[in-house]
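what's the 3D shape of this:
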Amino acid sequence: MKLISWNVRGLGKPRAVNRLRNSLRGNHPHILFLMETKLDRRRMEKVRCSCGFVFGIDVDAVGSRGGLSLGWKHDIDVTLLSFSGSHIDAIIKEDEAQWRFTGFYGNPVEHKRSESWSLLRQLESHQNLPWLVVGDFNEITYSFEKKGGRLRHERNMAGFRDVLEDCNLSDLGFNGVWYTWERGRLAENNVRERLDRAVANPRWWDLHENYSVSHLSHTISDHFPILVDTVGQTMQRPMARGEVFRFDANWVLEDEAAQIIKNCWESSSATVPEKLHETGCALMSWSRDHKKQTTAQKRAMMLKLKELTSCDPDEETLAELIEVKLGLNLEADKEEYFWEQRSRSNWLHHGNQNTSFFHNQATYRKRKNIIKGLLDINGEWVTEDRDLLDVATAYFKNLFQTSSPSAATTILEKVTPKMTTEMNQVLMKPFTADEVWMAVKCMAPMKASGMDGFPALFYQKFWGIIGPDISNFCLAILNGNADMEEINNTQIVLIPKVDHPRNMADFRPISLCNLIFKIVSKVLACRLAPMLEPCIDKAQGAFIPRRQISDLSKAYDRVEWLFLEGMLLKIGFAEGWVRLIMKCVRTVTYSFCMNGCNDNRFYPSRGLRQGDPLSPYLFLVCAEGLSTLMNEAHALKTIKAATIGRERLVVGHLLFADDCILFGDASVEGASNMKGLLQNFGNASGQRVNFGKSLVFFSSNVDPSLREQIGMLLGVRVSLNPEKYLGLPTMVGRNKKEAFSYYMERYNKKTNNWGVRFLSMGGRKS
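The predicted structure is shown next:
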């Protein structure tokens, strides 16, 4: 069992928390005792849990002073005995034995030090177990435990020796530098003392014959962390990395990587996609050797740090010490980037969590996303990777195969033009390099990359090197002087929607587009978005500025390209603009990434991609066809709209992407007209009603037999209440607690399983 005790001198800044976690990750402690956290319990609990110590106790700081925390892993049996602002006392069960641990913090005020010794004597009188006391005692036993500064008073040192003798506690010794506290960067004012230590009674010594105590190197705080290993063993965790190229985020901190990119880019006369491929190959080759070199360099810096901290301080030594610490801090930053990228925890701002969180999150994601088996089209369970790829390919080939819509013309004839000449002139202006850069700049840096392996971070960080070529390449496509087939390759990854998926319907397909294509698409989306406000019916509320925004995926898969193109033209978009949009849609090719295998390329004939910046806006254009049919039906009174409120507001339908509420009169004729309208829209657009998730709700004065008849006609469930729309209850009423109880249950269910995320309850709520 490993235990770390550390006076951290404040954890209020994210950088200090990051360094703490990085130190813990390298040593893998089972128990963590922290002093001078300078945080209240709520904030300290969040820090502790994010370090992987979900179980523990935290003691409030008093203003900007003090604060304690004791945390332990889930598999450690700890029983809390007592705590105060100066100690935390507990019993620890290890294998078949149990022993007592006290995390101790001596009063930093000299004339109050005797109060700390009285507390230690009081604790000793309440136990007869093997006892280990670790912490910052704020005192030394003898004058040789201090170098520099004013001399310690003998009475103070004697008081410390006396209390150790009275409590039958002996120093456990240490490995590493002799001191645990340092202050002063200049030789003339440098002070070093051994204020932190581990002491134990003879029974604890007998129980742990092979123990070890180490003064660990550090780059934050003026105190050294103390590591107590009860069995004296070192744990190592191997790391493996796949051969598929992925740009590592930590390479942006490597000067060598920047030089490789510069050399590859400037020495090649190939096309932009070929340059990207050459650069990726060069970086992957470099990274194999660089990783070994980095490990060796980091080990050498740690040894150098130990050597320097053992030397007598002079100007040269202290300057070199600062340089080594800066180097280790840089390596810690690189490691945080590496694991943050792999964890895909985009909801965390960089600095709030570090490698402990990211490493465990990456491991959790990898384990969850592995597909162990699937039911094929014949209902047989397959487990081989090749068979799994074939099952997925067959499913999506069918899903993305056009149904050759027959009713498109009927709907398109009813659509009225809304684009003006002036609006089209804005759309058709020549694209500029500034638009390309703005598209790159606003992308999330570490979102998953496409088949080329480059995230937005690569383009943003090295734009000074690659920017001119990227801009010219994108502008050639946007201004109609080049094709985009070469960059429009999309990789589909499958994310489980349920805990134990068995068939393809249990997965959510995510499309990973090459980022250079996403730049082109983003530029188009930025021009298109402002034009949709006057073109889209007010009943639609998704993806329009000043209206609500949502995320969706399933509705995209069945969009018919012919219908989309027809809607764009009928709304009045210029033919040149429509050709450019449809080029983005029609030139796509798909392949699958499943359990690390990437294969089975095919060409779709319908559908939009989640992950393409244009897709949300193009789906709204398709959904405008449904609004057109509903508005016509209301005008012809084949379907009656609802009137709401005293002002008699007429509402016929509400659309939010693929979620909608349709209003009509409770009659067989009205229901039949509604069903026919939906069928016509589906035949034209490729969309299908999800009857499993649909329902019909009636007002209270509708006859029960009529309700049942209409429900059977529509083929959906009849509900006695309107249930939820967009995840929220459509009607609340007076009993708000009952209406929203479902969400508290879901919240509790999710947070109960968040131990892997290392977040406190406060962190989960935020």
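
from here on, contacts and neighbour counts on C-alpha atoms
Noted.

is it true that residue 495 lies in a strand?
Yes - assessed with DSSP: H, G, I helix; E, B strand; the rest coil, residue 495 lies in a strand.

neighbours around it, how many?
17 (other CA atoms under 10 Å).

what does residue 465 give?
16.

now swap in residue 273 and tell me
15.

what helix or strand is the closest residue to residue 343 other than its chain neighbours on?
Distance criterion CA to CA, 6 or more residues apart in numbering; nearest residue to residue 343, sequence neighbours excluded, is residue 362 at 4.0 Å. For residue 362, the element it lies in under DSSP states H and E is helix 355-369.

list the buried residues of that helix.
355-362 (16 or more other CA atoms under 10 Å).

following it, which helix or strand shows up next?
Downstream of helix 355-369, the first helix or strand assigned by DSSP H and E is strand 374-375.

which strands and helices lie in contact with that next one?
Applying 3 or more CA pairs under 8 Å, 6 or more residues apart in numbering; DSSP states H and E, we find strand 374-375 packed against strand 381-382.

ok, then the element right after the strand it packs on?
helix 385-399.

list the buried residues in that following helix.
Buried, per 16+ other CA under 10 Å, within helix 385-399: 385, 388-389, 391-393, 395-396, 399.

just stretch 617-625 next, same as before
For stretch 617-625, by 16+ other CA under 10 Å, it's 617-625.

second input sequence below; structure requested for side-by-side comparison:
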Amino acid sequence: MNLLSLNCGGLGNPDTVRALCALVQREAPAMIFLCETKLCGREMRRVREKLEGYYGLEVDSMGRSGGLAFLWKKDIECIFVSISVHYIYFTVCEGDKNWRVTGFYGWPSVSERHLSWELLRVLKGQMDLPWIGDANRQSMLDRAMCNEPWLDMFSYATLHHLDREWSDHAPIKLILDKRSTEAVTKGGFKFEQIWLGEEGCEDAVQRRESAESNVRKRKKIVAKIGDLSRQEELYWRQRSRALWLKDGDRYTKFFHNKAGERKRKNFIGILIDDAGVERVGGEAVSKVANDYFVELFTTSNPINFEDVLNGLEGRVTDQMNGYLTADYTEDDIVEALNQMHSLKTPGPDGMNGLFFQSYWHLVGSGVVTTVLEILRGERSSAESAFTPDRLITDNILIAFEVFHHMKNARQLDGHMAIKLDMAKAYDRVE
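Next up is the predicted model:
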């Protein structure tokens, strides 16, 4: 089910009505909330008749300002709750799900903003069911708000801002259900912060037991833990990325909601491939992303680098160059590890910085050996996506040196730089 909400900016123009009909036909919403129709009820009903298959309720405009309309498909059961010049309030009965929806249009004047909040507080007192509402106010334009029971009911709901066409407001489209074509995939293995406090965790690392075995043991261990509140808090804190709030604050519900919000925000349901075709679903989306980065990190074998570099004045002294080209050491790797945030961006194996920082005395020697082999070019080129003897940042450094030279040059004849499809140039590492 989809919901569409739009501040129309007036529906008195036939072209605007045609644009609205095209938008509704394209998005096929189950419910529509329109504000600032600037029409009386009779005029708005004529507009609704052009949107076939909808029931509706209208609020007259005050002169040529305001005006609301709420439309719903004829196969949906909507029960009227209350109405005013600022909102339309319904209960939606959808099988065993009963929830409420409010289309809200607040006072446009800043000096009257407090009246909008007071009215919302009154409406909140009537929210004994899961609730979703659209807000159109000067301080919160084109937004949707909901309470926690509604978010639990529609955990996969997503909000999209569509392109502006005739109004200065973006239509908002609320998709309630997860796409049927999306595969339900379980998240990959990640080293959990809560495991650190468990007896036997270090022994498991030392014995190099498989990740799958550790996950099974974790489930058995967690079942025996007496203090579940702290374990759950740490678990959801890591996923919420609310890293400014320290563990121990006993605010598991906050972490849980933050994690759910982050998951919905980061979910990628559609990607467009190089041919301009939309790819939907886990495997198709993953393939588009993988192909993009393979292309990005594959060399195009550029030539004539020396000709470009010969025209630049050197800025790196021999002493600086000696420092930059010195061999990497174990201390460099340890320093880099300690600068990593412990809970961010685990590797492909699910191990984050916290794992290596906690068990460096067990795994450090192996990590150092592997990293140094890669940095020194001792590993096969098939194991690395990078070109030997070249860094990703080479292009940025060259561009910086060119513009630095132009900025500080004193020649009277001057210099000129030409930007040739810079976005395209930076689509590749080179």
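
TM value for the aligned chains?
Overlay of the two chains. TM-score (TM-score structural alignment, normalised by the length of structure 2): 0.48; 254 aligned residues with a CA RMSD of 4.1 Å.

quick one: residue 94 of structure 2 and residue 153 touch, right?
No - between residue 94 of structure 2 and residue 153 there is no contact under CA atoms under 8 Å: 11.7 Å.

one step back: packing partners for the helix holding residue 362 of structure 1?
helix 14-27, helix 315-343, strand 489-496.

mind listing the helices for the stretch 601-750 of structure 1?
Ranges of helices in the stretch 601-750 of structure 1, per DSSP state H, counting those that start in this stretch, are 615-636, 668-685, 704-714, 736-739, 741-751.

ok, the nearest residue in space to residue 77 of structure 2 that is not next to it in sequence - contacts?
Spatial nearest neighbour of residue 77 of structure 2, excluding adjacent residues (CA to CA, 6+ apart): residue 93 at 5.4 Å. Counting by CA atoms under 8 Å, 6 or more residues apart in numbering, residue 93 of structure 2 makes contact with 76-79, 99.

and residue 93 of structure 2, which of the three is it?
Under three-state DSSP, residue 93 of structure 2 comes out as strand.

how far away is it from residue 131 of structure 2?
Going from residue 93 of structure 2 to residue 131 of structure 2 by CA to CA, to the nearest Å gives 12 Å.

now the common contact residues for these two.
Counting by CA under 8 Å, 6+ apart, the residues touching both residue 93 of structure 2 and residue 131 are residue 99.

so the lengthiest helix in structure 1 versus helix 315-343, what angle?
Assignment by DSSP state H gives helix 272-310 as the longest helix of structure 1. Going by axes from the mean of the first three to the mean of the last three CA atoms, to 10 degrees, helix 272-310 of structure 1 is angled at 140 degrees with respect to helix 315-343.

name the residues of helix 272-310 of structure 1 that are buried.
272, 275-280, 282-284, 287, 298, 301-302, 304-306, 308-309.

ok, back up a step: now the buried residues of stretch 617-625 of structure 1 in TSV, with distance to residue 512 of structure 1?
Listed next are the buried residues of stretch 617-625 of structure 1 as TSV, based on distance: CA to CA, whole Å:
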residue	distance to residue 512 of structure 1
617	18
618	18
619	18
620	21
621	23
622	23
623	24
624	27
625	28
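
the residues you listed: which two are farthest apart?
Greatest spatial distance in the buried residues of stretch 617-625 of structure 1: 617 and 625, 13.7 Å, computed using CA to CA.

the residue nearest to residue 343 of structure 1 touches residue 338, doesn't it?
No - if you go by CA under 8 Å, residue 362 of structure 1 and residue 338 don't touch, sitting 10.3 Å apart.

is residue 330 of structure 2 in contact with residue 368, as I believe?
Yes - assessed by CA under 8 Å, residue 330 of structure 2 is found in contact with residue 368 at 6.2 Å.

list buried residues within the contacts of residue 93 of structure 2.
Here, 16+ other CA under 10 Å leaves 78, 99 buried among those.

take the contacts of residue 93 of structure 2 and keep only those in strands.
Among the contacts of residue 93 of structure 2, the members found in strands (DSSP state E) are 77-79, 99.

and the residues you listed, which is closest to residue 7 of structure 2?
Among those, and counting by CA to CA, the member closest to residue 7 of structure 2 is residue 78, at 21.8 Å.

tell me the spacing between the closest one and residue 287 of structure 2.
Distance from residue 78 of structure 2 to residue 287 of structure 2, by CA to CA: 42 Å.

repeat that for residue 233 of structure 2.
Counting by CA to CA, the gap from residue 233 of structure 2 to residue 287 of structure 2 is 35 Å.

settle it for me: which of these two has more neighbours?
residue 233 (21 against 13).

work out for me the element that one sits within.
Using DSSP H and E, residue 233 of structure 2 falls in helix 228-240.

buried residues, the helix or strand following that helix. List them.
On the C-terminal side of helix 228-240 of structure 2, the closest following helix or strand by DSSP H and E is helix 252-266. Residues of helix 252-266 of structure 2 classed as buried by neighbour count (16+ other CA under 10 Å): 252, 255-261.

and the next helix or strand past helix 252-266 of structure 2?
strand 270-272.

list the buried residues in the helix or strand following that next one.
As assigned by DSSP H and E, the chain's next helix or strand after strand 270-272 of structure 2 is strand 278-280. For strand 278-280 of structure 2, a neighbour-count test (16+ other CA under 10 Å) marks 279-280 as buried.

now for the first helix or strand past strand 278-280 of structure 2 going along the chain, which elements pack on it?
Per DSSP H and E, the first helix or strand lying C-terminal to strand 278-280 of structure 2 is helix 282-296. Judged by 3+ CA pairs under 8 Å, 6+ apart, the packing partners of helix 282-296 of structure 2 are strand 270-272.

residues making contact with the strand it packs on?
278-281, 285, 288-289.
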